[in-house]
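S.K.: build me a model from this:
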Amino acid sequence: MKKQYSVSLVVAIVLMWTLPAMSTDIYLPSLPNMAKYFDVTLSEVQLTIFFYTMGFSIGALFFGPISDRIGRRPVVIASMAFSAITSLVACITPNLTVLFIARFLQGVGLVGVASTMRAITKDVSPDAASMAKFGAILGIAVPIASAVAPILGGYIERFFYWRMSFAFLFVYILIFLVYSIKKFPETNHEKLERPFKYLLKDYKEVLFNRTFFSYNLVTAMSLSAMYGYLTVSPKLLQVKYGLSPEAFGYTNLLVTVSLIASSFLNSKLINRFGIDRLLKIGVYIIGFSGMFFVIGGVLPIDSIYLILVPLCIMVFGCGFIFPNASAGGMSLFPKNAGTAGAVYAFIQMLGGSIGSGLISSVSHRFDAQICLGVLLIIQTLIGLYTVSYLIKNKE
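M.R.: Predicted structure coming up:
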């Protein structure tokens, strides 16, 4: 029987879940000026997102299995402490190379928080449907953080300096580190007794489960779309259309509204349609946004709405994918949630890294808007095949 936890713990889980989004989005408005500061191209500075997602992806493989065996609380505390240190290093970095390293290590630290929070949602949820509803709440919290972070970062860039964005992250993480030390409870009351020497076998059990991998792949495709957009958004909105850092930050409010709307709608439809059919709807919506991006890039019309409208459509589709795919995959391993969460985070962030890396490598040669649209269309085709397998397998 699941233990009932306080509202304050749920709030803390939600806020800590937003840390990775905050660390990605808060300095986006500063990217053009960071390129000038380091005397490099914008594409080179955009690689800080790629290195962060790579660190996040690789680090995911370690923290989940550890939390299965020693508990969630010590992993959360250690991850918070490491993330605070790397944020401070990013703040005082003397050059771009050190910033790349700091961002990579920051990703390693924050994935310890994210993967453990995902496992904790399993700890406190009695079934997959409840977990999906919890995921919908988290799905609302992340876009709020993604909206607040670049707005805050825009004003930091305007009135202070890009380094202050990382200083803010340092203080923000430090607050939750203190909370975790003083009040965060242990939620894993069924610790895995298997020694670490069986870790590879545990990974194999999770990774080679075709249903789990299918859910994970759909999420990876969606996150690739999100990070692809985040990577080129300063170029599309600040460089091409001349938005100020703070105006750029406010455009993320559209992302928030879209994701909150779809997450809310998802929570209302989950019991009626089930997670797999809602996943398929989300994939179709992302495909439509990809076609919109391509058409907007081809048309001889210079309008920022040809970017913002398909952006909202894309994010709306993601709101049907993130909570349902996570619930469907994680519910398969109730005794091994930490390991499952680690593999899940690894694959989804690997997708984000691929999306960010691909866009960075081609957006300086071709139209960034068209490149993003083509990426979304390819992901849609893969996603539709994957979801069709899930539906057919259950029938």
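
S.K.: CA only for contacts and neighbour counts going forward, please
M.R.: Noted.

S.K.: show me the contacts for Phe322.
M.R.: 135, 139, 219, 222 (CA atoms under 8 Å, 6 or more residues apart in numbering).

S.K.: Tyr27 versus that one, what's the distance?
M.R.: To Tyr27, Phe322 is 24 Å away according to CA to CA, to the nearest Å.

S.K.: on that earlier part again, which of the contacts of Phe322 fall within strands?
M.R.: Of the positions in these, not one sits in strands, assigned by DSSP state E.

S.K.: could you work out the most separated pair of those?
M.R.: By the measure CA to CA, the contacts of Phe322 have their two most distant members at Gly135 and Ser222, which lie 15.6 Å apart.

S.K.: of these two, which one has the most company?
M.R.: Set Gly135 next to Ser222 and count neighbours by other CA atoms under 10 Å: Ser222 wins out with 29 against 23.

S.K.: so the more buried one sits right up against Ile321, yeah?
M.R.: Yes: between Ser222 and Ile321 a contact is recorded at 7.5 Å, counting by CA atoms under 8 Å.

S.K.: another one to check against the first:
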Amino acid sequence: MWHVYFACFIAFFNSAINGYDLSVFNNLATFKSFGTSFTGNDDFKDNSSKYALTSAILQIGSIIGCFFVGLVSDNIGRRGGMLVGSVIIIIGVILELATSNLNIFILGRFLIGFGVVQVTTAAPTYTVEVAHPQFRARAGAIYNTGWNVGSIPASIILLGESHVLLFQYFRECPQA
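M.R.: Alright, predicted model coming up:
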């Protein structure tokens, strides 16, 4: 029975990565050094269209990814859907980390959004499918708290990094 709980626990982290990513980006965008590394401006939010696109592209990727979720999960299963989504997310993160070009960064955010919708659709379904009937409702409820489990540590990490004078050299650390 422990392996079922372990599988639910792993699926739970799919929700946490979504909360982590959204909190990291929203906090990073407030740092002047983050915007300077892409736009050359002192403040990334000075160019509202670039900031808006960079912020919204994750949801755009999720919307487009919605059309493929059923196909992926039905053809290769829930675990396969989580795997495919996780691989897409990893590719998006690699693109974000490897570039100082805003367009490539936006592409990485799009891929993360595309992967997140795969993962966050397959994971709760998988969790309630494998959980014991007596534990099923609690497993679903615990899954939904995962967003906060990822979001809160991300905010705390970036709060600490906001006091580090050398932050411009560590833009990639929290995103990884």
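
S.K.: equivalent range in the second structure for stretch 9-26 of the first structure?
M.R.: With TM-score structural alignment applied, stretch 9-26 of the first structure matches the range 7-24 in the second structure.

S.K.: oh, that last question was meant for stretch 68-79 of the first structure, not what I typed.
M.R.: Taking TM-score structural alignment as the measure, the second structure aligns residues 74-85 with stretch 68-79 of the first structure.

S.K.: same check, this time on stretch 217-237 of the first structure
M.R.: With TM-score structural alignment applied, stretch 217-237 of the first structure matches no range in the second structure.

S.K.: stretch 310-326 of the first structure now?
M.R.: With TM-score structural alignment applied, stretch 310-326 of the first structure matches no range in the second structure.

S.K.: distance check, Phe12 of the second structure against Phe6 of the second structure.
M.R.: From Phe12 of the second structure to Phe6 of the second structure the distance is 10 Å (CA to CA).

S.K.: looking at those two, which one has more neighbours?
M.R.: Taking neighbours as other CA under 10 Å, Phe12 of the second structure and Phe6 compare with Phe12 leading, 24 against 11.

S.K.: report the separation between the residue located most distally from the centre of the second structure and Gly113 of the second structure.
M.R.: In the second structure, the residue that sits farthest from the middle, by CA atoms, centre = their mean, is Gln134; the gap is 30.4 Å. Going from Gln134 of the second structure to Gly113 of the second structure by CA to CA gives 33 Å.

S.K.: skip the chain neighbours and tell me the closest residue to Glu129 of the second structure.
M.R.: Nearest residue to Glu129 of the second structure, sequence neighbours excluded (CA to CA, 6 or more residues apart in numbering): Arg136, at 7.9 Å.

S.K.: what about the one you found, how many residues nearby?
M.R.: The number of residues packed around Arg136 of the second structure, counting by other CA under 10 Å, is 16.

S.K.: can you check Phe67 of the second structure too?
M.R.: 12.

S.K.: repeat that for Leu22 of the second structure.
M.R.: Counted by other CA under 10 Å, the residues lying close to Leu22 of the second structure total 18.

S.K.: superposed on the first structure, what's the mean shift for the match of stretch 68-79 of the first structure?
M.R.: Between stretch 74-85 of the second structure and the aligned residues of the first structure, the post-superposition mean distance stands at 2.2 Å (mean CA distance after the TM-score superposition for the first structure).

S.K.: how about that stretch: buried residues?
M.R.: For stretch 74-85 of the second structure, burial by neighbour count (16 or more other CA atoms under 10 Å) applies to 78-85.

S.K.: do stretch 126-144 of the first structure as well
M.R.: 128-144.

S.K.: show me the contact partners of that stretch.
M.R.: Contacts of stretch 126-144 of the first structure from elsewhere in the structure, counted by CA under 8 Å, 6+ apart, are 1-2, 14-15, 17-18, 21, 121-122, 125, 253, 255-257, 259-260, 263-264, 266-267, 270-271, 319, 322-324, 326-328, 331.

S.K.: what about burial for the residues you listed, which qualify?
M.R.: 14, 17-18, 21, 121-122, 125, 253, 255-257, 259-260, 263-264, 266-267, 270, 319, 322-324, 326-328, 331.

S.K.: still on that earlier bit, so the residue farthest from the centre of the second structure, which of the three states?
M.R.: Put simply, Gln134 of the second structure is coil when judged by DSSP: H, G, I helix; E, B strand; the rest coil.

S.K.: now it: how far from Asn27 of the second structure?
M.R.: 39 Å.

S.K.: go on, Phe105 of the second structure?
M.R.: Distance, Phe105 of the second structure to Asn27 of the second structure, using CA to CA: 16 Å.

S.K.: name the residue in these two with the higher neighbour count.
M.R.: Taking other CA under 10 Å, Phe105 of the second structure and Asn27 do not tie; Phe105 has more neighbours (21 against 17).

S.K.: over to that one. Which of the three states is it?
M.R.: Once three-state DSSP is applied, Phe105 of the second structure turns out helix.
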